[in-house]
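Colleague: when you get a sec, could you give me coordinates for this:
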Amino acid sequence: MRAVRLSVVTAAATAAALTAVTGCAEKSDAKGADGAVTVIAKDDSCEVSKKEFPAGHVTLAVENRGSKVTEVYVLHPDDRIVTERENIGPGTKATITAEIKAGDYTIACKPGMVGDGIRQQVKLTGAGAASAKRSPEMDAAVAAYRQYVQAQADATLPKVKVFTDAVRAGNIEAAKKAYAESRIGWERTEPVAESFGDIDPKVDVREDGLEEGQDPAKDWTGWHRLEKALWKDKKLGAAEKQLADTLDKDLADWVKRVGKAEITPTSMANGAKELLDEVATGKVTGEEERYSHTDLVDFKANVEGAQKSFDLLKPVATKNDPKLVAELDKQFAALNALLDKYRTDKTSYVFTSYEKVGPAQRKELSDGVNALAEPLSKLAAAVVK
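Modeller: Okay, here's the model as predicted:
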C-alpha cells in the first residue's frame, strides 16, 4: 500500500486536480446501488454499512464526507491489496466494483492518503469466486493480461541491470540515460506490484512517502533514492552502489511473484483507473520524478498499461456498454496524441524534460487525464453487468 505525502503547495494543486478527476464522475457514479456496501469516509472514521455480505461481485458505494482527499482499500489479513480506489476528493463519491472471494478482510479509509488508515473488519460469505460468473471472454482477458504483466516484469530486469551496472561503475551519465527506461515495465503494471503490499515501498517510494519514524538515510531504497543521488547529489558512492544491489534484488523478487498475483476482470479494470490516478497525483504535478524530470516517460507507460487492460476487456465491455467503449476509445486516442506532442523521438521513449512543460501545457495534460479518468472509472461496472 503506497504512502503518499505531498508538500503544502503541491497538495493544494493536487487537491484541485483530484476534484476534477474524481468529482464530476463520482458524484453521478456512487448512487448506492441495490446490494451495495456503503462506506462513509471521514477525517476520523470509516463507517461501513455491512460487516458481513456475500462474496462474488461486490460493489462499494464510497462517499468522502471528510475535509481531506482519501483512499479506500479492501485488504487481505496480511495487508495485500484486494482492490482500492485512491484520490477520492472531499465531498465526492466513488463506486468500486470488485470480484472478492469468501473470507475475512479489512476495509480501510486513509484520510490524507497517509498511514495505515482507519480500519473496519468485514467478512464475505458464500461460494466466493464461484458466485462471480465469468464468460470465456473474461477468462481470455485475464489469461492474456497475466501474460502481459509477466512479460513486462521479465523485460524490466535487463533494463534495470543496465541502470544498476552504471551506478555500480560510478558512471553518472550512463546511469541517468538508463534510469527512465528501466522504469517503463513497472509503470505499465504498477497496480499488480502494489497488490503485494511490500514491494512497492521498497522500490518506488519517494522520500516524502516514507512512513512516520522511518529514517531516509537507512530506510529509503529504490529508484527514487538513486534518482536523487544522480540528479541532485551528483555522486555515486559506496552507499549508492549498495542501493543498486538492493534494487536488483527487490525487483527480482517482484518478477518471481508476479505469476502468483490475483487477477480478475474487475481488478484489471480498477487497475486501469489506478494508473490514471497515478498520473494525476504524480506525473501531472511533477512530483514523481522531481529530480530527473522524466515524468512524461512514466506518464506514457501508465497510459499504455491502462489501455492494455481496457483493450483486453473490450470484447466484454462492448457487449454490455458500447457507448462507454466508444468514449474510452476516443479519450485514449486523444490523450496519446497529446502525449506524442512531447515525444522528441517517435521511435523510442524520449520525451521533453517535464521542467520545460509550462503551466498551460500541464493544464492541457491534466484536462486530458480527467477526460479519460471519468469514463474509465465505469469500466469495472460495465464488465460485470
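Colleague: please count neighbours and contacts with C-alpha atoms only from this point.
Modeller: Fine.
Colleague: do you know how far the residue nearest to Thr264 when sequence neighbours are not counted is from His224?
Modeller: Nearest non-adjacent residue to Thr264, counting by CA to CA, 6 or more residues apart in numbering: Val142, 6.1 Å away. According to CA to CA, to the nearest Å, Val142 and His224 sit 31 Å apart.
Colleague: returning to that earlier point: and the residue nearest to Thr264, helix, strand or coil?
Modeller: Classification of Val142 by DSSP: H, G, I helix; E, B strand; the rest coil places it in helix.
Colleague: hang on, it packs against Thr266?
Modeller: No - using CA atoms under 8 Å, Val142 is not in contact with Thr266, being 9.7 Å away.
Colleague: and Ala175, what is it in contact with?
Modeller: In this structure, Ala175 makes contact with 162-167, 230, judged by CA atoms under 8 Å, 6 or more residues apart in numbering.
Colleague: neighbour count and distance to His293 for the residues you listed - can I get that in JSON lines?
Modeller: Formatted as JSON lines, those follow (neighbours: other CA atoms under 10 Å; distance: CA to CA, whole Å):
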{"residue": "Val162", "neighbour count": "17", "distance to His293": "20"}
{"residue": "Phe163", "neighbour count": "26", "distance to His293": "17"}
{"residue": "Thr164", "neighbour count": "29", "distance to His293": "19"}
{"residue": "Asp165", "neighbour count": "18", "distance to His293": "22"}
{"residue": "Ala166", "neighbour count": "22", "distance to His293": "19"}
{"residue": "Val167", "neighbour count": "29", "distance to His293": "19"}
{"residue": "Leu230", "neighbour count": "22", "distance to His293": "12"}
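Colleague: to compare with the earlier structure, here is another sequence to fold:
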Amino acid sequence: MKRALGLVALAGLALTACVQNNADEDAETIAVTSTADGCQVATNTAQSGTLAFEVKNDGNQVTEFYMLGDDKLRIIGEVENIAPGTSRTLTFVAQPGSYFTVCKPGMVGDGIGEAGFTVTGEAVEVAVDDEEAFAAAVTNYTAYTKTQVAELVTNVTEFTNAYKAGDDELAKKLFPITRINYERIEPTAEQFGDLDPKIDYRKPGADAEGLEWTGFHRIEADLWLDEAKKNYPGDPITTALTPEQRTTLADQLVADVKTLYEQVHSDSFKLGIEDITNGAIGLLDEVAAPDGKLPGEEDEFSHTDLYDFYANVEGAEVAYLNVRDIAAGKDGGDELVTTLNKEFGAMKSLLGKYGDYDSGFVSYDTVGQEERNALGAQLNALSEPLSKLTSQVLGVS
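Modeller: Predicted structure coming up:
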C-alpha cells in the first residue's frame, strides 16, 4: 500500500528530474550549449519553481547534462544520450539552494564546464507519495552510480598508463585518488559476480579462494615493494614485476573496469530503493570490517586507507541524502534525520583532521591506536542510526 508523504518542501529530493521532450509551458526555460570543451548555461541563477534546461549539443560526441547537489556528488537531475546536433530538455521543480551544472561529452570522465547554480525564492510545496519518491530516488542514485563508474574508467586509464610507463612516483600519487570512485559505490560494484574480486581483492582474499591475484592491490604491492617484503617475506609478490608483467596486470584492470562500466550502463542494470538504503550501511561496514579501512588492512602496502575511508563515508551520505526526505516524511523520521545529519557531519569533520583529497591524507600507519579508536567510536555513532534507514524509508517496524 502506498503511504502518502503529503505536501513537503523537498530538500534532498528537491530537484526531482522529470525528463521531457518539451518543457512545461509554465517553466522558466534556460538554454544550455554543450560543446567538445565547454558547457555554457545561459544563467547561473533562477527562482524556485519549474525549470526547463534546453540542452543543445554543438559538439561531435554524444553528451549528457547534469544538475548536481552542493556536494558535487549527488545527481539531482540529468539528461543523457544527446546526440550531436540535437537537443533534449531537462524539466524539474527547483527548490532554493546551491547546485552545480556540468556537461559530459562522450559520457565518460569527470565532465567539463562545472559551474555553480543558485536557486532563490521560497520553498515549493510538492505533493509526493512513496511510489513517486522511490522512483525519483532510484533514478537519481542510478545516475550517480553510472557517473562514478564513468569517472573510474578515465582515472584508471591514467593511473595504469603511469604504472606501465614506469613512472612510479606519479602512479603512487594517483593510486588513492583513482580508487575514490570505486569506494563510493563499492556495494553496488560487488553485485557483479567476479568483477570485484578481480578489481579490488586483497591478497588474503584471493589466496583463500584460490584466485589469481589481480587489480588495484596487486599493483599496490608492486609499487610499494618494501612494504610487501615486510608483510609477506619470501613471497613471490616481493619480486618486482617486469615491464611486460606490469602491462598485463594494468591492461587487465582497465578491461575489468570497462566491463563494470558496460554492466552498469546496460538496460538490465536495475537498482531498488533497498539497494540505496542497504548500500549506505554496507559502505560503513566496508570501513569497519576486520580487513577494512579502520584496522588499516585495506591498503596494507601504501597506507592510503583514509582516502578509502572518506570515500566510503561520502558514498554512504549520498545514498542517505537520496532518501532523506522519504525518511523524514514518515512517523519518527525527523528525529532519525536530525541524528544522521549530525553524525555524518561529525564523521567527516573528524576525518578532515587527517587531510583531504586535494592536499592528501596522512599515511594511516602514523595514526595511533587511540586515534583509531576515536574514529571507530564515531563510525559506530553513525552506523547505529544508519542501520535504521531501510525500515524507516519502507515504513516497517
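Colleague: give me the TM-score for these two chains.
Modeller: TM-score for the superposed pair, counting by TM-score structural alignment, normalised by the length of structure 1: 0.62. Supporting figures: 248 aligned residues with a CA RMSD of 1.6 Å.
Colleague: can I get the contacts of Ala175 of structure 1 in CSV with distance to Glu278 of structure 1 and secondary structure?
Modeller: Shown next, in CSV, are the contacts of Ala175 of structure 1 (distance: CA to CA, whole Å; DSSP: H, G, I helix; E, B strand; the rest coil):
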residue, distance to Glu278 of structure 1, secondary structure
Val162, 26, helix
Phe163, 23, helix
Thr164, 25, helix
Asp165, 28, helix
Ala166, 28, helix
Val167, 27, helix
Leu230, 24, helix
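Colleague: any idea which of those residues is closest to Leu339 of structure 1?
Modeller: Checking those against Leu339 of structure 1 by CA to CA gives Phe163 as the nearest, at 25.0 Å.
Colleague: residue in structure 2 matching that closest one?
Modeller: Applying TM-score structural alignment, one finds that Phe163 of structure 1 aligns to Phe159 in structure 2.
Colleague: I figured its match hits Phe175, correct?
Modeller: Yes - here Phe159 of structure 2 reaches Phe175: they are 6.6 Å apart, a contact under CA under 8 Å.
Colleague: now for the corresponding residue of structure 1 for Thr248 of structure 2: which residues touch it?
Modeller: Per TM-score structural alignment, the equivalent position to Thr248 of structure 2 in structure 1 is Gln242. By CA under 8 Å, 6+ apart, no residues touch Gln242 of structure 1.
Colleague: how about stretch 138-145 of structure 1: buried residues?
Modeller: 138, 141-142, 145 (16 or more other CA atoms under 10 Å).
Colleague: re the thing from before, separation between the match of Phe163 of structure 1 and Ile180 of structure 2?
Modeller: 13 Å.
Colleague: that older thread, between the buried residues of stretch 138-145 of structure 1, which is nearest Thr106 of structure 1?
Modeller: For those, the nearest to Thr106 of structure 1 is Val142 (25.0 Å; CA to CA).
Colleague: what's the closest one aligned with over in structure 2?
Modeller: Match for Val142 of structure 1 (TM-score structural alignment): Val138.
Colleague: looking at it, its match is touching Thr277, isn't it?
Modeller: No - the criterion here is CA under 8 Å, and Val138 of structure 2 misses it with Thr277 at 10.5 Å.
Colleague: now do the SS call for Val19 of structure 2.
Modeller: Applying three-state DSSP: Val19 of structure 2 is strand.
Colleague: repeat that for Ala52 of structure 2.
Modeller: Quick answer, by three-state DSSP: Ala52 of structure 2 is strand.
Colleague: look up the closest residue to it, ignoring the ones flanking it.
Modeller: Nearest one to Ala52 of structure 2, counting by CA to CA, 6+ apart, is Thr91 at 4.3 Å.
Colleague: in terms of helices and strands, where is the one you found?
Modeller: Assessed by DSSP states H and E, Thr91 of structure 2 sits inside strand 87-94.
Colleague: show me what that strand is packed against.
Modeller: Counting contacts by 3 or more CA pairs under 8 Å, 6 or more residues apart in numbering; DSSP states H and E, strand 87-94 of structure 2 packs against strand 17-20, strand 49-57, strand 75-82.
Colleague: columns mean neighbour count and distance to Ala127 of structure 2 on top of those, output as TSV?
Modeller: Formatted as TSV, those follow (neighbours: other CA atoms under 10 Å; distance: least, CA to CA, whole Å):
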stretch	mean neighbour count	distance to Ala127 of structure 2
strand 17-20	18	15
strand 49-57	24	14
strand 75-82	24	18
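Colleague: the strands in the stretch 51-200 of structure 1, which residues?
Modeller: 52-54, 56-64, 70-75, 81-88, 93-100, 103-109, 118-125 (DSSP state E, counting those that start in this stretch).
Colleague: could you dump those into CSV and include mean neighbour count and distance to Lys260 of structure 1?
Modeller: Listed next are the strands of the stretch 51-200 of structure 1 as CSV, based on neighbours: other CA under 10 Å; distance: least, CA to CA, whole Å:
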stretch, mean neighbour count, distance to Lys260 of structure 1
strand 52-54, 16, 25
strand 56-64, 23, 20
strand 70-75, 24, 17
strand 81-88, 24, 14
strand 93-100, 26, 16
strand 103-109, 22, 19
strand 118-125, 17, 22
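Colleague: the strand holding Thr91 of structure 2 maps to which residues in structure 1?
Modeller: So strand 87-94 of structure 2 is aligned with nothing, judged by TM-score structural alignment.
Colleague: likewise stretch 306-315 of structure 2?
Modeller: Aligned using TM-score structural alignment, stretch 306-315 of structure 2 spans residues 296-305 in structure 1.
Colleague: gap between that stretch and the chain center?
Modeller: 11 Å (CA atoms, centre = their mean, to the nearest Å).
Colleague: who touches it?
Modeller: 180-181, 183-185, 187-189, 272, 275-276, 278-279, 283-284, 336, 339, 349-354.
Colleague: ok, now with 6 Å
Modeller: 184, 187-189, 275, 279, 283 (CA atoms under 6 Å, 6 or more residues apart in numbering).
Colleague: and for stretch 252-268 of structure 1?
Modeller: 98, 153, 309, 380.
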